[in-house]
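Chemist: got a sequence here, can you build the structure:
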Amino acid sequence: MKLTQLLASAVLAVTLSPMAHADTVDVTTVAGHPPVFLWVKTITDTFIPAVNQALEGSGTDIDWTEAYGGTLAKVGGEVETLEDGLAQVGIVASLFEPSLLSLQNVTYVSPFGTPDVDLVLTSVDEMHDEIPAMRKLWEDLDLEYLGGGFALEDYLLMTSFPVASIADLEGRKINAPGAAVNWLKGTGAVGVAGNLTTYYNDIKTGVAEGVVVFPTAAAAAKLYEVAPYVTRVHFGAQYAGGIVAKKSWFDDQSSEVQNALRAGASAYAAAYATGLNGRVNGAFAAMEQGGATITALSDEARLAWANALPNLAQEWAVSLNAKGLPASEVIENYHRRLKEAGTDLPRNWAAE
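Modeler: The predicted structure is shown next:
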């Protein structure tokens, strides 16, 4: 073979090499909360590396831009940011989208459930495959639910005053996120909507006198400085949202990219659950060291609180059923899972 032919063959081989044709996909990830919170930090620490690893040898790589903590979207504004194409992947907290992602809020309308984060996360994640309407709510927003949702550990109450029973809440203004405001109905407290970026200043300035929150966030935000009375009410762990992609963008990607994003979401879920347990213990230690007084609500007081509430789950289900959504099926599916796992429920929302 002549030298010119050898050179031409070499050039052709390089040209046809997958590495020579490596595609770079630009992806911006978004979260309204800052990376001090585990569900955001795990995007950087686990999700992105897992996606990159899954793409190794595929001829495609991703150039990541990470936009967290309000740099691109405020808390609760992630859906609009993804819809507008300003980001392709992100964490969407369904907690703050009770109308758009109503079915995903099933745990928040049935408080005093299981404290088991893994059980909550696995249950709701699997329900997305068993109940098509749940996945369709994401798709109607041009979002592809990738899985790897995140759940928040057993919620508690933090206040500027001691609490031993619901009688102590009479007339008090208490911050709560999204649908959790309803956990205060019938207690005499006044629910004040808020989120982790507002709680500290709300309590410090007197807009609120306490907050319904979960331990890791409470410690990270140093809420014990303004609300030093920590009452372990055991509202239960809550499904709070998931990793999603802009669906119209996702559908245009290669199967390698799609599969890699799903693999990243699975890795995210596993890492998040593993990292959370240690953080919860550390959170209580940090709050105690910061001067917090930590107590547990008695079983009697917890039962009284649960029974004081209207049937939040049934009210929610009736309203959504009327809109053509299978809310009763969602409630029954979720509570069946809790009971099969041996959860002791002070109130069976699905049975009433």
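
Chemist: alpha carbons only for contacts and neighbour counts from here, please
Modeler: OK.

Chemist: so residue 216 touches residue 285, yeah?
Modeler: No. The pair residue 216 / residue 285 is not scored as a contact, 10.6 Å apart, by C-alpha atoms under 8 Å.

Chemist: who's more crowded, the two?
Modeler: Neighbour comparison, residue 216 and residue 285: the larger count goes to residue 216, with 26 against 13 (by other C-alpha atoms under 10 Å).

Chemist: correct me if wrong, but that one is in a helix.
Modeler: Yes. The assignment for residue 216 (DSSP: H, G, I helix; E, B strand; the rest coil) places it in a helix.

Chemist: let's see this one next to it:
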Amino acid sequence: MTPRLTPKLIAAAMALGAMPAASVAETYNVTVAAGHPPVFRWVRMISEQFIPTVQAELESTGHTINFSEQYGGAIAGVGEELEAVEAGLAEIGTCQSLFDPAKLAVQNVTYYTPFVSADVRRVATTVHALHDDNPDMLRAYADNGVVYIGAPIGIDDYLLMTNFLVESLDDLNGRKIAAPGAAINWLSGTGAVGVAGNLTTYYNEINTGVYDGVLVFASAALPGKLYEVAPYVTKFGLGAQYAGSLCANEAWYEGLPDEVKAALEKGSDAAMTWYHDDLENFVEIALSSMAEEGATITDATPEMRQAWAANMDNAAKTWAEALDAQGRPASNILSAYMDAMRDAGATPLRDWDKE
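Modeler: So this is what the prediction gives:
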């Protein structure tokens, strides 16, 4: 027998229909990929801060995530993480612009603008804010089927480490100096011969005479024991850098409830703070430890720094114009980054965006 629809039943039905549907509690199995092994700080931040924070945030929602951590090239090598996330081999990964410059070209803006700031937290948080405010930054992710979720990877101020004493820029003339990726452009105008290199080969190649020095950061130089083969450390203030962030598979991410997305954001913010706190503390330890091990650490004079910066090619302009021609508005991003850094108190030795 069909119940009679009384005014009270009708009102109750209308009230239920007006209530938002509560999301059903779900358990998600999530793979996180990184090409580097967990000894690296940008991988450790995932295990030590990102994952615990996400899980803590989810406790009140009823949702849970089971994380499978796949690092050290287990499913993606260095520079292959974005492709693995895009293909769905991992839901989350370290999308590293430094090692994937073709797909995340505009994210490499800091590597084309040396001598801007040695403050790694300022550089990283500025680029992080650009991802929030500048749609041109996010296009690079959307074009590749991924979503930026934060936790920017900052790299501390680059140093010049050599097997010879540097007392003037003339000492670099004809010397072979290795540098990663776009940083090789920094050597233009110094008289040095730039050689492409990376952290995994620096020690042996300096030791065997392949090159005479490297552009490298203190937090990597100490564990790599580079002071043993390049004991002359000159602080030129070449600048802190942004190298990548955590990203998620777009289709997977868009299907998540808002509370799970919020937990991922909280986890990313916590990882960002933890990472830079830990990095800043370690940089001072690294420099003092290298000095204790016999390294000679000197500050370049203001005149040496200014001469280096003044003699460089403006690689930022060339880089930006080339990307502009491809429909990727790098000139806008270059200006936005430089303006943000100046507004934050940085005093660049050259205004790369205004030349």
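
Chemist: what's the burial count for the aligned partner of residue 217 of the second structure in the first structure?
Modeler: Under the alignment (TM-score structural alignment), residue 217 of the second structure pairs with residue 214 in the first structure. By other C-alpha under 10 Å, the residues close to residue 214 of the first structure number 23.

Chemist: a strand runs through residue 175 of the first structure, doesn't it?
Modeler: Yes. With three-state DSSP as the criterion, residue 175 of the first structure is part of a strand.

Chemist: wait, doesn't the match of residue 217 of the second structure sit right on residue 151?
Modeler: No. Assessed by C-alpha under 8 Å, residue 214 of the first structure is found out of contact with residue 151, at 10.6 Å.

Chemist: do a quick rundown of the helices in the stretch 151-300 of the first structure.
Modeler: According to DSSP state H, counting those that start in this stretch, the stretch 151-300 of the first structure carries its helices in the segments 199-204, 215-220, 247-251, 255-289, 299-308.

Chemist: remind me which helix or strand the residue mapped onto residue 130 of the second structure from the first structure belongs to.
Modeler: Using TM-score structural alignment, the partner of residue 130 of the second structure in the first structure is residue 127. Using DSSP states H and E, the element containing residue 127 of the first structure is helix 117-130.

Chemist: mind reading off the mean deviation between the next helix or strand after that helix and the second structure?
Modeler: Later in the chain than helix 117-130 of the first structure, the nearest helix or strand by DSSP H and E is helix 132-139. Between helix 132-139 of the first structure and the aligned residues of the second structure, the post-superposition mean distance stands at 0.9 Å (mean C-alpha distance after the TM-score superposition for the first structure).

Chemist: what segments of the first structure are strands?
Modeler: Using DSSP state E, the strands of the first structure run over residues 23-31, 60-68, 89-92, 143-152, 156-159, 173-176, 190-193, 210-213, 229-232, 238-246, 293-296.

Chemist: now do the third one: distance to the chain's middle.
Modeler: Right, the one you point to is strand 89-92 of the first structure. Strand 89-92 of the first structure sits 10 Å away from the centroid of its parent chain (C-alpha atoms, centre = their mean, to the nearest Å).

Chemist: what span of the second structure lines up against that strand?
Modeler: Using TM-score structural alignment, strand 89-92 of the first structure pairs with 92-95 in the second structure.

Chemist: name the residues that touch that stretch?
Modeler: 30-35, 79, 81-82, 84-85, 244-249 (C-alpha atoms under 8 Å, 6 or more residues apart in numbering).

Chemist: thinking again about what came up before, tell me how far the match of residue 217 of the second structure lies from residue 236 of the first structure.
Modeler: Separation of residue 214 of the first structure from residue 236 of the first structure (C-alpha to C-alpha, to the nearest Å) stands at 9 Å.

Chemist: find the residues that touch each one of these two.
Modeler: The contact sets of residue 214 of the first structure and residue 236 overlap at 153, 154, 155 (C-alpha under 8 Å, 6+ apart).

Chemist: how close does the match of residue 130 of the second structure sit to residue 149 of the first structure?
Modeler: Distance, residue 127 of the first structure to residue 149 of the first structure, by C-alpha to C-alpha: 12 Å.

Chemist: higher neighbour count, those two?
Modeler: Set residue 127 of the first structure next to residue 149 and count neighbours by other C-alpha under 10 Å: residue 149 wins out with 26 against 18.

Chemist: now for the more buried one: what does it line up with in the second structure?
Modeler: Correspondence of residue 149 of the first structure to the second structure, assessed by TM-score structural alignment: residue 152.

Chemist: now do the contacts for the aligned residue in the second structure for residue 54 of the first structure.
Modeler: Counting by TM-score structural alignment, residue 54 of the first structure lines up with residue 57 in the second structure. Residue 57 of the second structure makes contacts with 263, 266, as judged by C-alpha under 8 Å, 6+ apart.
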